[in-house]
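**Q** sequence first, predicted coordinates after that:
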Amino acid sequence: MADVASETITVAVVAATFLVAGLVKGVTGMGLPTVAMGVLGSVLSPLAAAALLLVPSFVTNVWQLAAGPRLRPLAVRLWPMMAAIVVGTLAGSAVLARGDARLTTAGLGAALVLYAVYTLAARQPRVPPRHERWLSPAVGFATGVVTGGTGVFVMPAVPYLQALDLEKDDLVQALGLSFTLSTLALGAGLAAHDAVRPADLALSALAVAPALAGMAAGQLIRRRISPGTFRRWFLVCLMLLGLDMTVRAFP
C-alpha cells in the first residue's frame, strides 16, 4: 500500500509540474524543461528528472515550432546554430549521465538571473547581422554543452535569439526549433550512455497531456498581451527560473 501511495503521489507531482511548466511555455515560448527540472529535481535525481521531460518537451516543442508562421526562413537563417546545438548536446550529455549536475545547474541559474536583471534595467542588446555567421555556431555549441550538462535548453540560446530582434511570433518559433533539436539530441545522448529507463519514458509519456493543456492556456494568454508586456514577462520569468535553479542546486 505504501508503494502504491508513493507512486500515486509521484504521478500527481509530475502531472502538476508539467501543467505549470506548459503554462509558462505557452506564455513565454520557453521554460518547460527549466520548471520541470527545478521542481522534479527536488524529489528525483537530475538524471531521472531529465528523462521525464523528454517526451512532453519534444511534443510541446514540435507544437510550438509548427504553430509559427515562418519556419523555412528561420531554419535557413539559424541552421549553423542548430547544428552546433546538436553537436554540443551530444558532447555534454556525459555530464548529466554521471548524475551530478549541481554546479553546472547553479551556474546556469546565476547566468539567467544576471542576464534578465541587466536586460530589464538596460537596453536590449542587439547582434549585428554581420556577426551572426560566426556567433551563431559558437552560441549553439555552448547551448548544447549546457543542455547536455543540466537538461535545460535556455542558455545562451534564449538571450542570443532575443538579441536578434525577432518579432514576437518569430522568436517563439525560433525557440521551438532550438528546443526541439535540443530535446532530440539530449535523448540521443542519454540513450548512448544507457541513462534512460523504460519506466521513466512511460511516465514521461503520461506527462504530455497536462503539458499540452498548460501550453494551450498559456498561448491564449500570450495572444492577449502587447509586445512590450510580453518582453517584460519573458525576462521576469527568466529571472525567476534562474533564481529557482540556483537555490535548488544548494539545498
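**A** That came through fine.
**Q** please count neighbours and contacts with C-alpha atoms only from this point.
**A** Noted.
**Q** and the nearest residue to residue 64 once chain neighbours are set aside, how close does it get to residue 17?
**A** Using C-alpha to C-alpha, 6 or more residues apart in numbering and skipping residues adjacent in sequence, the residue nearest residue 64 is residue 176, 5.3 Å away. Counting by C-alpha to C-alpha, to the nearest Å, the gap between residue 176 and residue 17 amounts to 20 Å.
**Q** put this beside the first:
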Amino acid sequence: MNIFVDFYQNLGLALTILVIATFAIAGTVKGVIGLGLPTVAMGLLGLAMAPAQAAALLIIPATLTNLWQLAFGGHLRALVKRLWPMLLAIFLGSGIGTSWIGMAGGHWVVRGLGAALLLYALSGLWLPPLRVSHRHEAWLGPLCGAITGIITAATGVFVIPAVPYLQALGLRRDELVQALGLAFTVSTLALAAGLLWRGALGGGELSASLLALIPALLGMWLGQWLRLRISAVLFKRVFFIGLGALGAHLLISG
C-alpha cells in the first residue's frame, strides 16, 4: 500500500488526475469499438510522462480487459491454431525490440509513438478494406507479428500492423473481436516482460496500474452503453481523427 501511495505522491495531483481521466477515456473508446485502450492511454499519457512509465501504468488494465475480450466467442482454440505463428512472432519481435531499441525515453521515442499513432489513424480513415489470401498467411502473419512486437517494445502501441492484418483475414465479427483480444493479450504480456527486464516495472508501477483499472472498467461500461445509442461508424471516425491529431502533435513536438 505504501508503494502505491508513494507512486502517486511522486506523480503529483495533476498527473494523477490525468491518469484517471486518460483511462476513463480509453476504456470508453474500447467499450464502443472493441479496441483502443492502450493506444489512447499511451497517446495521452505520452504528453506528460516518459513512454516507459506510461506503458507500465497500462499493463493491468490492458491485460484484464483483453482477457475479458478474448474469453467470449467460442473460437479461442481455432484462433490459436490459426494465429499461433503471428502470436509467437509478436513475442519474439518484442524481445528483439526490447534488447535492440527499448523504451528508454528521449525525444525519438516520443516521436516514434506519435508516428505509430498517426499511421494507425490514417490507415483507419483512408485504407480500403484489405483481404489476405489463406495461402499468404504462413509468411505474412509472422512478418506482421514481428513488426508489431518491435513497435510494441519501442512505443507501447501494438495495433500496427496487427489490427489491419487481422481485419484482412475475413473473420466474422465475433471471431475478429476474439482474435483482437488474443493478439492484444500476447502483446501486453510481451510488453510487460520487456519492461520487467529493463527494470521499469516494479511493485510501485503495478500498484499504480491496479488503480488505473477502476476508471478503465468504468469507461468500458460507459462505452458499451454508448454503443447502443450512437453510430459506431461516426464514433470510429471521430476517434481516428482525434488520434491522428494527437499522433501528429507528438511527432512534431517530441
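**A** Alright, I've got the coordinates. Computed from a predicted structure; not experimentally measured.
**Q** what about the counterpart of the residue nearest to residue 64 of the first structure in the second structure, which SS state?
**A** Counting by TM-score structural alignment, residue 176 of the first structure corresponds to residue 181 in the second structure. For residue 181 of the second structure, the secondary structure call by DSSP: H, G, I helix; E, B strand; the rest coil comes out as helix.
**Q** ok, residue 10 of the second structure to residue 99 of the second structure distance?
**A** Spatial separation of residue 10 of the second structure from residue 99 of the second structure under the definition C-alpha to C-alpha is 28 Å.
**Q** between those two, which has more neighbouring residues?
**A** Neighbours were counted for residue 10 of the second structure and for residue 99 using other C-alpha atoms under 10 Å; residue 99 has more, 15 against 10.
**Q** ok, now which ones touch the more buried one?
**A** Applying C-alpha atoms under 8 Å, 6 or more residues apart in numbering, we find residue 99 of the second structure in contact with no residue.
**Q** ok, now the one 10 residues further on?
**A** Applying C-alpha under 8 Å, 6+ apart, we find residue 109 of the second structure in contact with 51, 103, 154-155.
**Q** out of those, which is nearest to residue 238 of the second structure?
**A** Taking C-alpha to C-alpha as the measure, residue 238 of the second structure sits nearest to residue 155 out of these, at 22.9 Å.
**Q** if we can go back for a sec, ok, residue 176 and residue 17 of the first structure, which is more surrounded?
**A** Neighbour totals were compared for residue 176 of the first structure and residue 17, and residue 176 leads with 27 against 22 (other C-alpha under 10 Å).
**Q** ok, that one - contacts?
**A** Taking C-alpha under 8 Å, 6+ apart as the contact definition, residue 176 of the first structure lies against 29, 61-62, 64-65.
**Q** among these, which recur in the second structure?
**A** When the contacts of residue 176 of the first structure are mapped onto the second structure through the alignment and contacts are counted by both residues aligned by TM-score structural alignment, their matches' C-alpha atoms under 8 Å, the preserved ones are 61-62, 64-65.
**Q** narrow those to those in helices?
**A** Secondary structure from DSSP state H places 61-62, 64-65 of these in helices.
**Q** of those, closest to residue 40 of the first structure?
**A** Taking C-alpha to C-alpha as the measure, residue 40 of the first structure lies nearest residue 61 of these, at 19.5 Å.
**Q** isn't the closest one up against residue 182?
**A** No - in this structure, residue 61 of the first structure is not within contact of residue 182 by C-alpha atoms under 8 Å, at 9.9 Å.
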